[in-house]
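**Q** predicted structure and sequence below. I'll ask about it afterward.
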Amino acid sequence: MTAIPLIIAFVLGAAVVVGYVLVLVGMRQEDRRMRLGDLPPSKAAGLARRVTGCHVRG
């Protein structure tokens, strides 16, 4: 019996774990960017415009 299936399973498992961690890190970065309270009004309006596609005048 060879160890090839075990090695393949380990490599695929490691790839899944690395992908999961990268997605979590990316989601945290996006959450940090999406906080409107920390931004000046002009940047907050620009972010809202990019997210919704609506132009708000005020």
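**A** That came in fine, so what should we check first? Residues are numbered from 1 along each chain as shown.
**Q** make it CA atoms for all contacts and neighbour counts henceforth
**A** Will do.
**Q** report the buried residues of the longest helix seen in the chain.
**A** Determined from DSSP state H, the single longest helix within the chain is helix 4-33. Residues of helix 4-33 classed as buried by neighbour count (16 or more other Cα atoms under 10 Å): none.
**Q** A further structure is provided below for comparison with the first:
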Amino acid sequence: MADFSDRAVQVALLLSFASGVLVGWQANRVRRRFLDWRKKRLQDKLAETQKKLDLA
């Protein structure tokens, strides 16, 4: 088994934490974009339905 120094462990922990933060940030951006897209799509469908009801 390899002998790890304290420095190597600290660097590994820092890298894993930083990658976790980065992945979480990107995932949140993607989620926000999806929610904005879904909201716009539903608002468009609602406006279309209201327009149909007004014409009926």
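**A** The structure has been received and is ready for your questions. What you are looking at is a predicted structure, and each value in this text was computed from that prediction instead of being measured.
**Q** can you calculate the TM-score here?
**A** TM-score of the superposed chains, computed with TM-score structural alignment, normalised by the length of the second structure, equals 0.65; 41 aligned residues with a Cα RMSD of 1.7 Å.
**Q** rewinding a little: residues in the second structure aligned with the longest helix of the first structure?
**A** Using TM-score structural alignment, helix 4-33 of the first structure lines up with residues 9-38 of the second structure.
**Q** superposed on the first structure, what's the mean shift for that stretch?
**A** Once fitted to the first structure, stretch 9-38 of the second structure is off its aligned match by 0.3 Å on average (mean Cα distance after the TM-score superposition for the first structure).
**Q** if we can go back for a sec, distance between the longest helix of the first structure and the chain's centre?
**A** 12 Å (Cα atoms, centre = their mean, to the nearest Å).
**Q** try stretch 29-44 of the first structure
**A** Distance of stretch 29-44 of the first structure from its chain centroid, counting by Cα atoms, centre = their mean, is 15 Å.
**Q** other SSEs contacting the longest helix of the first structure?
**A** With contacts defined as 3 or more Cα pairs under 8 Å, 6 or more residues apart in numbering; DSSP states H and E, helix 4-33 of the first structure has no helix or strand neighbours.
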